[in-house]
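Asks: Provided below are the primary sequence and the corresponding predicted coordinates.
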Amino acid sequence: MHRIAVLVLDDFATLDLGVPGQVFRVAESGGERLYSVRTCSPGGLPVRSSAGYSVLPDHGLELLDSADTVIVPGIHSGPPFTEGTLAAPVRDALREAAGHARIVSICTGAFVLAAAGLLDGRPATTHWRNCARFAALYPKVRLDPDVLFVDDGDLLTSAGVAAGLDLCLHLVRRDHGSAVANSTARRCVMPPWREGGQAQYIERPVPGSPESSTAATRSWMLERLGEPLDLAALAGHARMSVRTFTRRFREETGLSPAQWLIGQRVEHARHLLETTDLGVEQVARGAGFGSAVSLRQHLHAAVGVTPLAYRQTFRVLSRTGRAARG
């Protein structure tokens, strides 16, 4: 069972602390839980939330010594973290854990990782409202202020609040494949997939009226991923001009229609590769890419591997029930 340690510090963000326990606790395969989630604090002492109540973790910093993944929820400025400095015991424990564990932050937890020196020269993100302060404090970090989360292998960071759900679900998918991740998402009553590169700040997340939304057309697109879908057809389904449809689609999703459609097709192709014996050409046609060459290009851009390598990896996971850390 993959061991997750959640390091909670004073003035922590309440939702950020709850997200890992909720997502990873319900992730299972064949009725068996895949993760254990435990919480720690410096000295195992009570820590106060930003909402005005305290929690009492069961463990001290020694929990990080045996963790496979360490997650740091968002915090506000306060001891042991104060504008760019981090208490030595926390800093040293994180640095030591980075030698054997995957390190993850949610929201402003990225400030903690940066203060520990773990993000120098690495890509990262945090809540868009805190990006200017983060960049001033940590100029060595390659900050991307726009995305939902950044996966840099053994170091992962997410944007604010709900983006922590996206990142945790991404980790389940990375560890155990889309079937387990989709099942976990259903248990959490959340969308099964949002691309990490999706915009953090969406100008118009809630349409003024159902008639002005592109949601119905997005559902229509999902039912027809294997069919040719051009922009004129999408705009026609939404009963909008191409220009209006494109603008509203981006306002509501943070992506252009083409970017969103490619992402959904890649996700569907991944699901087919993991759960069926269809040939790569058949998977490509079923996902709407038309050819194995096109599928190969888009899958490699998304996850860095070919369709056959992806299938082999996740067939191994399905047989062993485990994923290698990485």
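Replies: That came through fine.

Asks: contacts, neighbours, all on C-alpha from now
Replies: OK.

Asks: Could you find the closest non-adjacent residue to residue 37?
Replies: Nearest non-adjacent residue to residue 37, counting by Cα to Cα, 6 or more residues apart in numbering: residue 4, 4.8 Å away.

Asks: Kindly report the same for residue 89.
Replies: Residue 89 sits nearest to residue 42 (Cα to Cα, 6+ apart), 7.7 Å away.

Asks: Who are the contact partners of that neighbour?
Replies: Residue 42 is in contact with 9, 60-61, 89-90, counting by Cα atoms under 8 Å, 6 or more residues apart in numbering.

Asks: Scan those residues and report the most crowded one.
Replies: residue 9 (28 neighbours; other Cα atoms under 10 Å).

Asks: Is it located within a strand, as I assumed?
Replies: No. Using DSSP: H, G, I helix; E, B strand; the rest coil, the secondary structure at residue 9 is coil, not a strand.

Asks: Tell me who's in contact with it.
Replies: Here residue 9 is in contact with 41-42, 47-48, 75, 80 (criterion: Cα under 8 Å, 6+ apart).

Asks: Pasting the second one now:
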Amino acid sequence: MESRAAVIAVLVADGVPGHQLTVGPMVFTTAATAFRTVEYDVRVCAATGTVETGEPVLRFAVPHGLDTLGALGAGDTVLVTGHRAYREPPAPALADALRGCAARGCRMAAVGTGSFTLAALGLLDGRRATTSWPRLAEFTALFPRVTTVPSGEPSVADGPFHTAAGVFGGLDLAVDLVERDHGVRVAAEVARRILLPFHDQVAADHQEIEREAVERGVDIGPTLEWLETNLHRPLTLDEIAAHAGVSVSSLNRRFRARTGQPPLQYLLGVRLQRAQLLLENSETPVEQIAARTGFGSSANLRHHFQRRTGTSPRGYRAAHRVLTGIAAKPEGEGEGEGEGEEGRGS
């Protein structure tokens, strides 16, 4: 009998956060694209024909209905995303469909407030689970039979039930499911392909600056080193020029010749790189990182970090932990033979 691809049914409803709609499917399709022996059939389904996302509101047609859930069995996965009406009990048709999936041995997963849906059906009773961090207290109060896991764990597995908090919790959950299906090597490659653009952006910018500096050969090296050791201070152009022993106009010319940037823009890049390293290699709170790198406040750090990397400092730290946590795991057995990084084509 010919085997079929494992189905990943992504269940959505009005108010689904955009990242929850995309992150899980991105992980599974990346795995299937990168490894020719990995087969996932990702299907977005809903109880209604159209669904709207949360802010910003986008309305889209959903290609599959609840009949998709009725056809699932062992080896398939249901991924329930967060939604606006998470406090309300699931409609009878949806409740029957989800209970049927669980009874047939499907793997059941939920991201964010999707955990409320599984818990409302009693499927999480006696199990460990988590949800969106701002909703943990509410979840605990509503479902006392569920052992609520605090926000230190972005995703939680208990038997065939998997729950996660937020965007990077959902990413952690999806990568974990890939690892369970296909081993550490596949999961690490998927994480690398998805997260490396976040991880490398600031470092790549700084390396390019250093390369250009060497090529131009203009020596303001002592001032650059001085900046590195004084990032915590609210440095001004006049102060930097005074250290270099030149006028502000001359300082600007020298910095542009050496780094390709004006002094304060260069300083911003160095501060962001230092913040990146602290996020990766320490447990220092974001507020303290902001002070130590000269941003003054966490809001100011978040603003500049978001513009440079596309994610927040806390999001970057969570993503880096997912990436390094998987990459650091020893290779185990049963990762699939003959799996190569041969793409299937565009």
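Replies: Nice, I can see it. Remember, predicted model here, so these are calculated numbers, not experimental data.

Asks: Please state their TM-score.
Replies: For this chain pair, the superposition-based TM-score is 0.61 by TM-score structural alignment, normalised by the length of the first structure; 231 aligned residues with a Cα RMSD of 3.5 Å.

Asks: coming back round to it: which among the contacts of residue 9 of the first structure gets closest to residue 25 of the first structure?
Replies: Nearest to residue 25 of the first structure, judged by Cα to Cα, of the contacts of residue 9 of the first structure is residue 41 at 19.8 Å.

Asks: Let me see the contact set for the counterpart of that closest one in the second structure.
Replies: Per TM-score structural alignment, the equivalent position to residue 41 of the first structure in the second structure is residue 46. By Cα under 8 Å, 6+ apart, the residues touching residue 46 of the second structure are 11-13, 62, 64-66.

Asks: again, but for residue 309 of the first structure
Replies: Applying Cα under 8 Å, 6+ apart, no residues qualify as near residue 309 of the first structure.

Asks: Remind me which helix or strand it belongs to.
Replies: Element membership of residue 309 of the first structure [criterion: DSSP states H and E] is helix 307-320.

Asks: Ok, residue 108 of the second structure next?
Replies: strand 107-111.

Asks: Read off where whatever helix or strand comes next after that strand ends up in the first structure.
Replies: Scanning forward in sequence from strand 107-111 of the second structure by DSSP H and E, the next helix or strand is helix 114-120. With TM-score structural alignment applied, helix 114-120 of the second structure matches the range 109-115 in the first structure.

Asks: can you give me the strands for the stretch 151-300 of the first structure?
Replies: 155-158 (DSSP state E, counting those that start in this stretch).

Asks: hey, where'd the helices end up in it?
Replies: 163-176, 178-187, 215-222, 231-238, 242-253, 257-275, 280-287, 292-303 (DSSP state H, counting those that start in this stretch).

Asks: Buried deepest among those helices, which one?
Replies: The highest mean neighbour count among the helices of the stretch 151-300 of the first structure, using mean count of other Cα atoms under 10 Å, belongs to helix 163-176: a mean of 23.

Asks: ok, average deviation of it from the second structure?
Replies: Mean deviation of helix 163-176 of the first structure relative to the second structure after superposition (mean Cα distance after the TM-score superposition for the first structure): 1.1 Å.

Asks: Which strands or helices does that helix pack on?
Replies: If contacts are counted by 3 or more Cα pairs under 8 Å, 6 or more residues apart in numbering; DSSP states H and E, helix 163-176 of the first structure sits against helix 14-26, strand 149-151, strand 155-158, helix 178-187, helix 307-320.

Asks: Redo the ones you listed as CSV? Include distance to residue 265 of the first structure.
Replies: Shown next, in CSV, are those (distance: least, Cα to Cα, whole Å):
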stretch, distance to residue 265 of the first structure
helix 14-26, 24
strand 149-151, 20
strand 155-158, 24
helix 178-187, 13
helix 307-320, 13
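
Asks: which of the ones you listed sits most buried?
Replies: When these are compared using mean count of other Cα under 10 Å, strand 155-158 is most buried, at a mean of 27.

Asks: Would you confirm that residue 124 of the second structure belongs to a helix?
Replies: No. Counting by three-state DSSP, residue 124 of the second structure falls outside a helix, being coil.

Asks: Am I right that it is in contact with residue 118?
Replies: Yes. Residue 124 of the second structure is in contact with residue 118 according to Cα atoms under 8 Å; the separation is 6.4 Å.

Asks: what's the counterpart of residue 268 of the first structure in the second structure?
Replies: Aligned partner of residue 268 of the first structure by TM-score structural alignment: residue 328.
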